[in-house]
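J.: Predicted structure and sequence below. I'll ask about it afterward.
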Amino acid sequence: MDPRTFWEETYEKASPVTSGKPSAVLERFVKDRPVGRALELGCGKGDDAVWLAKNGWEVTAVDISETALGYARSNASRNGVKDRIAFEAHDLNNSLPDGMFDLVTAQFLQSPVKFAREKILNRASQQLSLGGLLLITSHGSRPSWSWVAEGTVFPTPQQALDALLLDMREWDLVTVDNFERMATGPKGEKGKVTDTVIALERRA
């Protein structure tokens, strides 16, 4: 299926209600950083973008789904931060927002339909200012509610980093590791999951 159609249908079936909470990894690695300009890839319903804006960031938040972006704009309005977030529709296979950023965040930017994820993340990393943070979180395990096939072997953190094809002479490592947490599925399911986290700073 065409990616735009897939994600439109996915969000059209979803509730506009959000958790109101940021991604755990985003909060953990960004809460103490100096604020600046942030690029969020795959913003969904907007909770991460709202959290960043509430904490002083100027945010460009991207999603392929206009329905998701509508939910996210409403979320930003409810929280009084719509003027700090620019929501943009992009098929990341084809385009990225213009500009340079102090933070590029991609929290679970994964898809069951065709998606050149590693190439996209590599391109986005080139839009980081010196000293900026690249923060990528991906699924490192399969919860019971996942669309990922049973028996899937997940990359190690190092394998996930290697797949980005970054020139590591340009980066300082903050963390490349797995972290466990308790998660809630779309129907209230509870389970322990593993997050694979890559956090790198562009060398000044």
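T.: Arrived safely.
J.: all contacts plus neighbour counts: C-alpha atoms, from now on.
T.: OK.
J.: which residues does residue 192 contact?
T.: Taking Cα atoms under 8 Å, 6 or more residues apart in numbering as the criterion, residue 192 is in contact with 143, 180-183.
J.: would you say it is within a strand?
T.: Yes. According to DSSP: H, G, I helix; E, B strand; the rest coil, residue 192 belongs to a strand.
J.: circling back to that earlier point, most neighbours, which of the contacts of residue 192?
T.: In terms of neighbour count, residue 143 stands highest of the contacts of residue 192 at 19 neighbours, by other Cα atoms under 10 Å.
J.: any idea how far that residue is from residue 180?
T.: 12 Å (Cα to Cα, to the nearest Å).
J.: Going by distance to residue 1, which of the contacts of residue 192 wins?
T.: Within the contacts of residue 192, proximity to residue 1 (Cα to Cα) peaks at residue 143, which comes in at 24.0 Å.
J.: which residues touch that closest one?
T.: Counting by Cα under 8 Å, 6+ apart, residue 143 touches 191-193.
J.: What of residue 120?
T.: Contact criterion Cα under 8 Å, 6+ apart gives 92-93 as the residues in contact with residue 120.
J.: Below is an additional structure, to be compared with the one above:
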Amino acid sequence: MRHADHTRHADHTRHADHAEAAESRTAAEEWDDLYRENERKWSGSPNPALVREFPEPGPGTALDLGCGEGADAIWLARGGRRVTAVDVSRVALERGAAHAEEEGVADRIDWQWHDLAETFPEGTWDLVSSHFLHSWTELPRERILRRAVAAVAPGGTLLIVGHVEAPGGGRHGDHGEEGDAGNHGPHATELPTSRQVLESLDLPEGEWEVRRCEEEERTRTMPDGRVVEYTDTTLRLRRLPA
């Protein structure tokens, strides 16, 4: 799908039309159409929160949920990780695979198609990363993130980054995510704070350590010259060794 430069913005009216059309179309069709609007939808740069939390990714395995065009997956693979990159858009996955080939890390990334509302990759990983898992199509985000919890290996990390306040203000979301996260996009529902995300995961007592749980305010100048404000959430958890 997980995401001009690496800030996802477009016209609100156009996306209202997307939302209306989504009632009769699959999420995969909606996201494929969104990606086809541009030769490259996002910047190809990894999400800043991922770079901050893992400046030197190192060895191990990683699962990138909603990888989009693959910038995060490629960043992790360049750092030595073996990555499973998942998205609902086959168009995005094809672009990610082509970019990985150009970067010389194609053999370190397994690109998998999943509609996370229906299916989830099998296995466990040292890092499970979810950036801006938002969508204007139907998306059971809490259920997906609970499955992400179960996919973290003992001693591993779960990183969840999302919006709590959308560009321009208001807790209603938009398509202003950075990087190449998937299942992203405009939506009308309120978005949770990092603390609310943490509580929704229903983590077993004594099995997890909270490394970061906070909001971050940011500003960004858009290609059309607008300066927009964000409030994003970052939740970093470590599963204690067995």
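T.: That came through fine. Worth saying up front: this structure is predicted, and the values here are computed from it rather than measured.
J.: which residue lines up with residue 36 of the second structure in the first structure?
T.: For residue 36 of the second structure, the equivalent position in the first structure is taken to be residue 12, counting by TM-score structural alignment.
J.: Leaving aside the residues adjacent along the chain, what's closest to its match?
T.: Excluding its sequence neighbours, the residue lying closest to residue 12 of the first structure (Cα to Cα, 6 or more residues apart in numbering) is residue 67, at 6.5 Å.
J.: who's in contact with the aligned partner of residue 68 of the second structure in the first structure?
T.: With TM-score structural alignment defining the correspondence, residue 68 of the second structure maps onto residue 44 in the first structure. Contacts were defined as Cα under 8 Å, 6+ apart; by that measure residue 44 of the first structure touches 63, 68-69, 72.
J.: Among those residues, which one is most surrounded by other residues?
T.: Using other Cα under 10 Å as the neighbour criterion, residue 72 leads the contacts of residue 44 of the first structure with 28 neighbours.
J.: Where in the second structure does stretch 104-114 of the first structure align, residue-wise?
T.: Across the second structure, the stretch matching stretch 104-114 of the first structure (TM-score structural alignment) is residues 128-138.
J.: Quick check: buried residues in the matching stretch?
T.: By 16 or more other Cα atoms under 10 Å, the buried positions in stretch 128-138 of the second structure come out as 128-137.
J.: Kindly report the same for stretch 87-103 of the first structure.
T.: If you call a residue buried by 16+ other Cα under 10 Å, then stretch 87-103 of the first structure has these buried ones: 87-92, 96-97, 100-103.
J.: Show me the longest helix that occurs in the first structure.
T.: The residue-count maximum for a helix in the first structure (DSSP state H) belongs to helix 66-78.
J.: superposed on the second structure, where does that helix end up, distance-wise?
T.: After superposition onto the second structure, the mean distance of helix 66-78 of the first structure to its aligned counterpart is 0.9 Å, using mean Cα distance after the TM-score superposition for the first structure.
J.: Can you check what angle separates whichever helix or strand comes after that helix from helix 66-78?
T.: Beyond helix 66-78 of the first structure on the C-terminal side, the first helix or strand identified by DSSP states H and E is strand 85-89. For strand 85-89 of the first structure against helix 66-78, the angle by axes from the mean of the first three to the mean of the last three Cα atoms, to 10 degrees is 170 degrees.
J.: What residues in the second structure pair up with strand 85-89 of the first structure?
T.: Taken onto the second structure by TM-score structural alignment, strand 85-89 of the first structure occupies residues 109-113 there.
J.: part of a helix, is residue 119 of the second structure?
T.: No. Secondary structure of residue 119 of the second structure, determined by three-state DSSP: coil, with no helix assignment.
J.: any idea how far it lies from residue 196 of the second structure?
T.: Where residue 196 of the second structure is concerned, residue 119 of the second structure sits at a distance of 24 Å (Cα to Cα).
J.: same deal with residue 123 of the second structure?
T.: In this structure, residue 123 of the second structure lies at 26 Å from residue 196 of the second structure, with Cα to Cα as the measure.
J.: Also residue 121 of the second structure?
T.: Relative to residue 196 of the second structure, and taking Cα to Cα, residue 121 of the second structure is found at 25 Å.
J.: for residue 153 of the second structure, same thing?
T.: Counting by Cα to Cα, the gap between residue 153 of the second structure and residue 196 of the second structure amounts to 23 Å.
J.: Show me which of these two is the more surrounded one.
T.: In this comparison of residue 153 of the second structure against residue 196, neighbours counted by other Cα under 10 Å, the higher total goes to residue 153 at 21 against 11.
J.: what residue of the first structure matches up with the more buried one?
T.: Residue mapping for residue 153 of the second structure onto the first structure gives residue 129, with TM-score structural alignment as the criterion.
J.: Thank you kindly, that will do.
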